[in-house]
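Visitor: turn this into a structure:
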Amino acid sequence: MVRLIFSDLDDTFLATDKTIPDKNREMLEEACGRGIQFVPCTGRNTNGIPSSIAEYGCVHYAICCNGALVADLDRGEVIHEVDIEKEEVHQLFRALEGLPITFDLFADGHVLTAEDRWRFLDEIPVTEPTRIHIKEVRTCYPGSVEDMIDAAKNICRINIFYLDNDTRDRVWEAVDSFSDLIRASSQPCNVEVTKNGADKGAGLLWLADHLGVPVEETVAFGDSSNDIAMLKAAGDGVAVANARPECLAAADHIAQSNDKGGVGLYMEELLRRQ
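Guide: Predicted coordinates:
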C-alpha cells in the first residue's frame, strides 16, 4: 500500500513547458480522495513550489534544496534543515571566483544571485521555459557574492551554473576537495552543492520517519542525478522515460515520459492494484 508519493518536479512531474500534465492532475485528485500524501521533492527552494501543486489537499510537505530542507507547507515552516557553514561557503567561492559562473545561494527561503553574475543566466544553455523559471525564482542581490554570503542567515544549498565543460571540471574538482560537501545536478550546465548527508534520499527517509510511514509504503519519481538517492531510498523508485541514463539505471521501474504524464499513469496502474 502506498501512503507517500515523492516526486521531483522539473522534467519529472512537470512537463517540459513547466505545466502539469492532465494525468498528473488526475493523480493528485485521486490521492486526495484516498488520503495519500504527495510530496514535491525538488532542488527548488520553498519559494519555487508552484501554487498549482501546493493548493491540492494531499500536499502538506515539501522536500526542497535537494533534501537539505523539509518544509511544512500548511504552516509555512521549515521543520528540518541541514546547512553549510558560512566560512566553508566563502572558501568554495574563493576557489572559483575567477570563473564565468553563477554562485547562487539557497538561503532563508530564497534563491539569491549576485548582480555581477546575473548576466550568466542569459547565457546558460537551457530551454527558454527553464530560463524563465530560473530567473523568476531568483532574487538579484545588489552586491558582491562575498557580501551576499555574509548577509544570509542560513545557507543550505549552493547552485553553480557554468558555460562550458572545462569550467564544469574545475568546479567539480573544487567541490570534491571538501570532504563534507556533495554535488549533483539537474541540468547539463549546473552543479548543486549540499552538505554530505543532505540529499533527496535523506529527506525522504527523514519525512517518512517524522510521519510514521514505513519506507515500504513510499514511491518516488525522478529524472536526474540529484534524484538517484531518493529512488534508492524509496520503497519503489521510478524513473520517467526521459531520465538521464544514470537515473534510469538506479530505478526499480520506468514510467512514461514527463510530457506524457508518466507519474500519473504509473500511479493510476499502481493504485488500481491497491
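Visitor: going forward, measure contacts between C-alpha atoms and count neighbours the same way
Guide: OK.
Visitor: where does the residue nearest the centre of the chain sit: helix, strand or coil?
Guide: Geometric centre of the chain, nearest residue: residue 43, 1.8 Å, by Cα atoms, centre = their mean. Per DSSP: H, G, I helix; E, B strand; the rest coil, the local secondary structure of residue 43 is coil.
Visitor: also residue 183?
Guide: Three-state call for residue 183 (three-state DSSP): strand.
Visitor: re the thing from before, OK, contacts around the residue nearest to the centre of the chain?
Guide: By Cα atoms under 8 Å, 6 or more residues apart in numbering, the residues touching residue 43 are 64-67, 186, 226.
Visitor: now residue 22: closest residue in space that isn't a chain neighbour?
Guide: Nearest residue to residue 22 in three dimensions, chain neighbours excluded: residue 261, at 6.9 Å (Cα to Cα, 6 or more residues apart in numbering).
Visitor: that neighbour: what's it in contact with?
Guide: Applying Cα under 8 Å, 6+ apart, the residues near residue 261 are 13, 15, 20-24.
Visitor: just to revisit the earlier point, the contacts of residue 43, buried ones only, as a PyMOL selection?
Guide: The following PyMOL line selects those of the contacts of residue 43 that are buried, judged by 16 or more other Cα atoms under 10 Å:
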select buried, resi 64+65+66+67+186+226
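Visitor: possible to save the contacts of residue 43 as TSV with secondary structure and distance to residue 232?
Guide: As requested, the contacts of residue 43 are exported to TSV (DSSP: H, G, I helix; E, B strand; the rest coil; distance: Cα to Cα, whole Å):
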residue	secondary structure	distance to residue 232
64	strand	18
65	helix	18
66	helix	15
67	helix	14
186	coil	17
226	helix	11
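Visitor: between the contacts of residue 43, which sits nearest residue 111?
Guide: Closest approach between the contacts of residue 43 and residue 111, by Cα to Cα: residue 65, at 9.9 Å.
Visitor: surely the closest one meets residue 40?
Guide: No. In this structure, residue 65 is not within contact of residue 40 by Cα atoms under 8 Å, at 11.1 Å.
Visitor: among the contacts of residue 261, which lie within strands?
Guide: Within the contacts of residue 261, no residue falls in strands by DSSP state E.
Visitor: just among those residues, which is most surrounded?
Guide: Using other Cα atoms under 10 Å as the neighbour criterion, residue 13 leads those with 28 neighbours.
Visitor: please give me the structure for this one as well, since I'd like to look at both together:
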Amino acid sequence: MSKIKLVAMDLDNTLLDSEKQISKHTEEVLKEAIRRGVYIVPATGRIFKAIPEFLRDIPGVRYAVCCNGATVYDQKEDKIIYTNHLPKETVFSLFDILEKYHCTRDIYQNGQGYMERCYFDHLAEYGVSDHVLKLVRDTRLPLDDLRKYIEEHPLGIEKINVFFDDMEERETARQELIEKNIASVSSSLENNIEINQIGCDKGDGLLHLAEQIGLSMDEVMACGDAGNDTMMIKAVGTGVVMENGQPDLKEIADFVTKTNNEDGVAYAIEKLVFEA
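Guide: Here you go, the predicted structure:
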C-alpha cells in the first residue's frame, strides 16, 4: 500500500495540457485517488479563482496552495488556513527596481489581481499572448495608479507578477531582484518573474497544509515543471517532475513522468500511488 496520502500538483505545463485542459483519463485518475482517500491539491502560482472550474468542482478537491504558497485555502470551509504575504514597503522597493525595465507589474491581493491600465491595455507589447493573455484579462482588474491603491489597501498582497518581452532584460532583472535579497524570486513561464515574500514558496505552503491535516511530508507527493516548483519538489517525500520540465528540476526529481500532454500527472499517480 502506498504511503502517499496527498498529491499536490502545479497546473500550467503540469496538470493542464497545452490547451489548459485535462483529459477524461486524468480526471478519472484524480477522482479515483480521492476515492482511495488521497488528498488532491492544486499547488499553483494562480489565485484560487483562476484555478479552472472543472478542477475546483471535482468532489473532494478541498484544499489549494495558491500564489506560490502565499495563501493556503480550504474550499469546503471557505477559509484561509495559512498566509505568507508581502509587506507594502517591500512591494514598493521591488517596484523601484522593476521601473528600470520594460516589463509589466501587477499584484495578487486577497484572491484578486490588480494591474495598471497602461499595462493591461497593452499586454501584447510585453509578450503576453494566447492562453496567458486570456488568463491575465480574466483575473486582473485595471487601475490607474497601483502604488496609490496599495497605499490605501496595504494588506494581503500575495505576489507580484511581471512579464517581459526581452529575455535578456528579464534575466538581468531576475539577477538584480535575487541579489537584493528581500523577496523570493521564481518563475512559471519563460517570459515571467514571480515575486513573493522571502521564505514563501509552494514547499512552505504544503508544509503548513500537511501539518494542518496531520500528515508528514514523507506522505506527500508533488508534481511540477518549473522554477516556482523547485522548493515543493525538494520539500516532499516524493518529488515528480514532468518530462517537459526544466532540466535542473528533473535532476532533483525522485520520478520523471510523461509530459503534460501525455497525462503525466495521471501516470505518476498510477505508478506511485495505485501500483505501489
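Visitor: could you pull out the buried residues of stretch 180-200 of structure 2?
Guide: 182-189, 191-197, 200.
Visitor: correction: stretch 247-258 of structure 1
Guide: Using 16+ other Cα under 10 Å as the test for burial, stretch 247-258 of structure 1 gives 247-248, 250-251, 253-258.
Visitor: related to what we said a few turns ago, any idea how far the aligned partner of the residue nearest to the centre of structure 1 in structure 2 is from residue 246 of structure 2?
Guide: Under the alignment defined by TM-score structural alignment, residue 43 of structure 1 is paired with residue 45 of structure 2. Distance from residue 45 of structure 2 to residue 246 of structure 2, counting by Cα to Cα, to the nearest Å: 17 Å.
Visitor: picking up where we left off before, ok, the buried residues of stretch 180-200 of structure 2 vs residue 160 of structure 2, which is closest?
Guide: Set against residue 160 of structure 2, the nearest of the buried residues of stretch 180-200 of structure 2 by Cα to Cα is residue 195 (5.0 Å).
Visitor: and that closest one, what pairs with it in structure 1?
Guide: That one, residue 195 of structure 2, aligns with residue 193 by TM-score structural alignment.
Visitor: any idea which element that match lies in?
Guide: Assigned by DSSP states H and E, residue 193 of structure 1 belongs to strand 190-195.
Visitor: go on, residue 89 of structure 2?
Guide: Here residue 89 of structure 2 is assigned to helix 88-98, by DSSP H and E.
Visitor: and what of residue 233 of structure 2?
Guide: Element membership of residue 233 of structure 2 [criterion: DSSP H and E] is helix 230-235.
Visitor: so how far is residue 5 of structure 2 from the aligned partner of residue 82 of structure 1 in structure 2?
Guide: The alignment partner of residue 82 of structure 1 in structure 2, by TM-score structural alignment, is residue 84. Note on residue 84 of structure 2: its distance to residue 5 of structure 2, by Cα to Cα, is 25 Å.
Visitor: all strands of the stretch 1-150 of structure 2, in order?
Guide: Ranges of strands in the stretch 1-150 of structure 2, per DSSP state E, counting those that start in this stretch, are 6-9, 39-42, 63-66, 71-74, 79-83, 106-109, 112-116, 140-143.
Visitor: out of these, nearest to residue 158 of structure 2?
Guide: The nearest among those, by Cα to Cα, is strand 106-109 at 5.3 Å.
Visitor: that closest one: which residues count as buried?
Guide: Buried residues in strand 106-109 of structure 2, defined by neighbour count with 16+ other Cα under 10 Å: 106-109.
Visitor: can you give me every residue that contacts residue 228 of structure 1?
Guide: Contacts of residue 228 of structure 1 by Cα under 8 Å, 6+ apart are 201, 222, 246-247, 250-251.
Visitor: tell me the counterpart of it in structure 2.
Guide: Under the alignment by TM-score structural alignment, residue 228 of structure 1 pairs with residue 230 in structure 2.
Visitor: please report how far residue 258 of structure 2 lies from residue 65 of structure 2.
Guide: For residue 258 of structure 2, the distance to residue 65 of structure 2 equals 23 Å [Cα to Cα].
Visitor: typed the wrong thing, it's residue 250 of structure 2
Guide: Distance check for residue 250 of structure 2 against residue 65 of structure 2: by Cα to Cα, it reads 22 Å.
Visitor: same check on residue 210 of structure 2?
Guide: In terms of Cα to Cα, residue 210 of structure 2 sits 11 Å off from residue 65 of structure 2.
Visitor: who's more crowded, these two?
Guide: residue 65 (32 against 18).
Visitor: so who does the counterpart of the more buried one in structure 1 touch?
Guide: Residue pairing (TM-score structural alignment): residue 65 of structure 2 is matched to residue 63 of structure 1. By Cα under 8 Å, 6+ apart, the residues touching residue 63 of structure 1 are 39-42, 69-71, 200, 203-204.
Visitor: which of those residues lies closest to residue 59 of structure 1?
Guide: Proximity of the contacts of residue 63 of structure 1 to residue 59 of structure 1 was ranked by Cα to Cα; the top entry is residue 39 with 6.1 Å.
Visitor: burial count for the closest residue to the closest one other than its chain neighbours?
Guide: Once flanking residues are discounted, residue 39 of structure 1 sits nearest to residue 6: 4.7 Å by Cα to Cα, 6+ apart. Counted with other Cα under 10 Å, residues neighbouring residue 6 of structure 1 total 24.
Visitor: residue 6 of structure 1 corresponds to which position in structure 2?
Guide: Per TM-score structural alignment, residue 6 of structure 1 is aligned with residue 8.
Visitor: how close does the residue at the greatest distance from the centre of structure 1 get to residue 139 of structure 1?
Guide: Computed with Cα atoms, centre = their mean, the residue of structure 1 farthest from its C-alpha average is residue 273, at 29.6 Å. Taking Cα to Cα as the criterion, residue 273 of structure 1 is separated from residue 139 of structure 1 by 45 Å.
Visitor: so what corresponds to residue 272 of structure 1 in structure 2?
Guide: Using TM-score structural alignment, the partner of residue 272 of structure 1 in structure 2 is residue 274.
Visitor: what is the neighbour count of its match?
Guide: Neighbours around residue 274 of structure 2, by other Cα under 10 Å: 16.
Visitor: quick one, helices of structure 2?
Guide: For structure 2, helices defined by DSSP state H occupy the ranges 24-35, 53-56, 88-98, 117-120, 130-139, 146-152, 167-180, 202-213, 230-235, 247-251, 264-269.
Visitor: quick one on the thing from earlier: for residue 36 of structure 2, see how far away the match of residue 82 of structure 1 is.
Guide: 31 Å.
Visitor: higher neighbour count, the two?
Guide: residue 84 (23 against 12).
Visitor: now for the more buried one: which residues touch it?
Guide: 69-71, 158, 197, 200.
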